[in-house]
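**Student:** Return atomic coordinates for the entry below.
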Amino acid sequence: MSVAENLNTIKKNMAGYPARLIAVTKTHPVETLREAYEAGARIFGENKVQEMVDKWKQLPEDIQWHMIGHLQTNKVKPIAPFVSLIHSVDSFKLLLEINKQAGKAKRVIDCLLQIHIATEETKFGFSFQEAEAALHSEALNGLQHVRIVGLMGMASNTEDNIQVRMEFRGLKQFFDRMKATVPQTDRCQLQELSMGMSGDYEAALQEGSTLIRVGSAIFGAREYAE
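**Tutor:** You can find the predicted model right below:
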């Protein structure tokens, strides 16, 4: 199936859910991204900073670029002028650097706190307790160039659909509790819950995701190894 056909299939599966689709474009060439753009995709997600910058320069200006991969503090500066949303804020140290670089770019950058919900130790993210402390911290109120707009989580890499659903459900319950208890301010406006990838996005939709990150189900296998 073509990129356009794959996109249409996913959009049909999303019908009735209040979620937006992020086309995960990592490792795919600009020509393939243009196919997705022509088929209506306007939010592209990248894992690598340099790849995002290179593609941003070559593609239409109305594309929203989302950083979904692990982000090191020394890699924030190149994307600060244009990134729409950073999903993978996994430490307060990173948040401070995003605030610094956003200030230099005279912007406010929307961010999601990444929560560690999987069983794998290799995945990044705040614990629930750490995230709650960060959201309630006085330090957050002092950051004038970032806005926390939600949470992100990656489920365990397992074929156990029950486990995946439980991880998504736990994150949704935490998200709902934070929405109810964290004051909504200029620095914190919890609206988005980024859960679900190609293999589990339908479960994520059913468990309350507002942003799904889909790559291989749109573009097929990666064009080259990372």
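**Student:** C-alpha from now on. contacts and neighbour counts both.
**Tutor:** Noted.
**Student:** all helices of the protein, in order?
**Tutor:** In the chain, the helices defined using DSSP state H lie at 3-14, 30-38, 49-58, 92-104, 128-135, 138-141, 161-181, 201-206, 216-219.
**Student:** Burial check on residue 159, number of neighbours?
**Tutor:** 10 (other CA atoms under 10 Å).
**Student:** if we can go back for a sec, just send the helices of the chain back as TSV, with distance to residue 147 and mean neighbour count too.
**Tutor:** TSV is the format used below for the helices of the chain (distance: least, CA to CA, whole Å; neighbours: other CA atoms under 10 Å):
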stretch	distance to residue 147	mean neighbour count
helix 3-14	27	16
helix 30-38	27	16
helix 49-58	20	15
helix 92-104	9	19
helix 128-135	11	16
helix 138-141	9	14
helix 161-181	14	17
helix 201-206	24	20
helix 216-219	30	20
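**Student:** Please provide the structure for the following sequence as well, for comparison with the first:
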Amino acid sequence: MTLAANLSSIRAEIAAACRRVERDPRAVRLVAVSKTKPASLIDEAFAAGQRLFGESYVQEFLDKADAVRNPVDWHFIGHLQSNKVKYLRGRIAMIHSVDRLSLAEEIDRQWGRLGRSVEVLVQVNLGEEDSKSGVAENQATELVRALAALPHLRVRGLMCLPPFFADAEEVRPFFRRLRALAAAISALGLPGVAMDELSMGMSHDFAVAVEEGATLVRIGTAIFGERG
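**Tutor:** Below you'll find the predicted structure:
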């Protein structure tokens, strides 16, 4: 299948998942995970109607962003080191992977230099996996409270990268937990904090994620093929 056909198929699956739970498909945005893929494929996806792309590595993003000919929207979705935040300053629309206050403070400093703010999501490690980043579930609310005090961050929601299961149904409880956590944080009414976004779901489980309330699904392999 062509890249355009892959995108069309994924959009149809998102719409079908939304219909099953009576959601508006327009409430779900597709993040095309373009890490390890060349700028030419991003331009090809743009031509097929895709506008939002996710990168995981700062250096790769820098190498690629200037080579992409079209005005795409960039989200940073990978683990981010504080000393590399300055390279993303003003170039990223949303950071999905804020998992500690020190990182958030550096993001605040860097965007503050521009007199601008950036949308962020708090990454939660629901599976308590040592191999994955993310704040512990029982510490997420405390972190969001701290982030709410930073003037150049706009906390928009939560992100998770749950344990991998071949059967997507086994991932469903993790998505439900993230949605419940977002609802609990939203109920606190913290100034400047919104829980409008849930970044969850990847190529093998995004339909389940959409059924459970995902507003951002991060899909790479099903669009671009296996990473080389």
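**Student:** quick one on the thing from earlier: generate a markdown table for the helices of structure 1, with distance to residue 22 of structure 1 as supplementary columns.
**Tutor:** Output for the helices of structure 1, formatted as a markdown table (distance: least, CA to CA, whole Å):
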| stretch | distance to residue 22 of structure 1 |
| --- | --- |
| helix 3-14 | 11 |
| helix 30-38 | 11 |
| helix 49-58 | 14 |
| helix 92-104 | 21 |
| helix 128-135 | 24 |
| helix 138-141 | 27 |
| helix 161-181 | 18 |
| helix 201-206 | 11 |
| helix 216-219 | 10 |
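**Student:** what range in structure 1 does stretch 94-107 of structure 2 sit on?
**Tutor:** Aligned by TM-score structural alignment, stretch 94-107 of structure 2 corresponds to residues 85-98 of structure 1.
**Student:** what's near enough to touch residue 3 of structure 1?
**Tutor:** Neighbour list for residue 3 of structure 1: 32, 35-36, 39, 218-219 [criterion: CA atoms under 8 Å, 6 or more residues apart in numbering].
**Student:** please redo it, this time with the cut-off set to 6 Å
**Tutor:** Going by CA atoms under 6 Å, 6 or more residues apart in numbering, residue 3 of structure 1 touches 218-219.
**Student:** Map it onto structure 2.
**Tutor:** Under TM-score structural alignment, residue 3 of structure 1 pairs with residue 3 in structure 2.
**Student:** what about the match of stretch 94-107 of structure 2, start to end distance?
**Tutor:** For stretch 85-98 of structure 1, the first-to-last residue distance is 11 Å (CA to CA, to the nearest Å).
**Student:** Read off where stretch 208-221 of structure 2 ends up in structure 1.
**Tutor:** Stretch 208-221 of structure 2 covers residues 203-216 of structure 1 once aligned (TM-score structural alignment).
**Student:** which residue is nearest the middle of structure 1?
**Tutor:** residue 87 (3.4 Å; CA atoms, centre = their mean).
**Student:** my read: that residue touches residue 66, true?
**Tutor:** No: taking contacts as CA atoms under 6 Å, residue 87 of structure 1 lies outside contact range of residue 66: 7.1 Å.
**Student:** Nearest spatial neighbour of residue 106 of structure 2, chain-adjacent residues omitted?
**Tutor:** Once flanking residues are discounted, residue 106 of structure 2 sits nearest to residue 82: 6.2 Å by CA to CA, 6 or more residues apart in numbering.
**Student:** The one you found pairs with which position in structure 1?
**Tutor:** Aligned partner of residue 82 of structure 2 by TM-score structural alignment: residue 73.
**Student:** again with residue 168 of structure 2
**Tutor:** Looks like residue 168 of structure 2 aligns to residue 161 there (TM-score structural alignment).
**Student:** what's the distance between the match of residue 3 of structure 1 and residue 94 of structure 2?
**Tutor:** Separation of residue 3 of structure 2 from residue 94 of structure 2 (CA to CA) stands at 25 Å.
**Student:** again, but for residue 213 of structure 2
**Tutor:** Residue 213 of structure 2 is 19 Å from residue 94 of structure 2, by CA to CA.
**Student:** and what of residue 148 of structure 2?
**Tutor:** Remark: distance between residue 148 of structure 2 and residue 94 of structure 2 (CA to CA) = 16 Å.
**Student:** same deal with residue 73 of structure 2?
**Tutor:** The value you get for residue 73 of structure 2 to residue 94 of structure 2, if CA to CA is used, is 9 Å.
**Student:** who's more crowded, these two?
**Tutor:** A count of neighbours by other CA under 10 Å puts residue 94 above the other of residue 73 of structure 2 and residue 94, at 21 against 15.
**Student:** Surely that one touches residue 121?
**Tutor:** No: in this structure, residue 94 of structure 2 is not within contact of residue 121 by CA under 6 Å, at 7.7 Å.
**Student:** Any idea how many residues pack against the equivalent of residue 45 of structure 1 over in structure 2?
**Tutor:** In structure 2, the residue matched to residue 45 of structure 1 (TM-score structural alignment) is residue 54. Neighbour count for residue 54 of structure 2, taken as other CA under 10 Å: 25.
**Student:** Test my guess that residue 54 of structure 2 contacts residue 33.
**Tutor:** Yes: proximity of residue 54 of structure 2 to residue 33 meets the contact threshold set by CA under 6 Å, at 4.6 Å.
**Student:** gap between residue 150 of structure 2 and residue 46 of structure 2?
**Tutor:** Distance, residue 150 of structure 2 to residue 46 of structure 2, by CA to CA: 34 Å.
**Student:** Residue 36 of structure 2 versus the closest residue to residue 114 of structure 2 other than its chain neighbours, what's the distance?
**Tutor:** Once flanking residues are discounted, residue 114 of structure 2 sits nearest to residue 90: 7.4 Å by CA to CA, 6+ apart. With distances taken as CA to CA, residue 90 of structure 2 is found 22 Å from residue 36 of structure 2.
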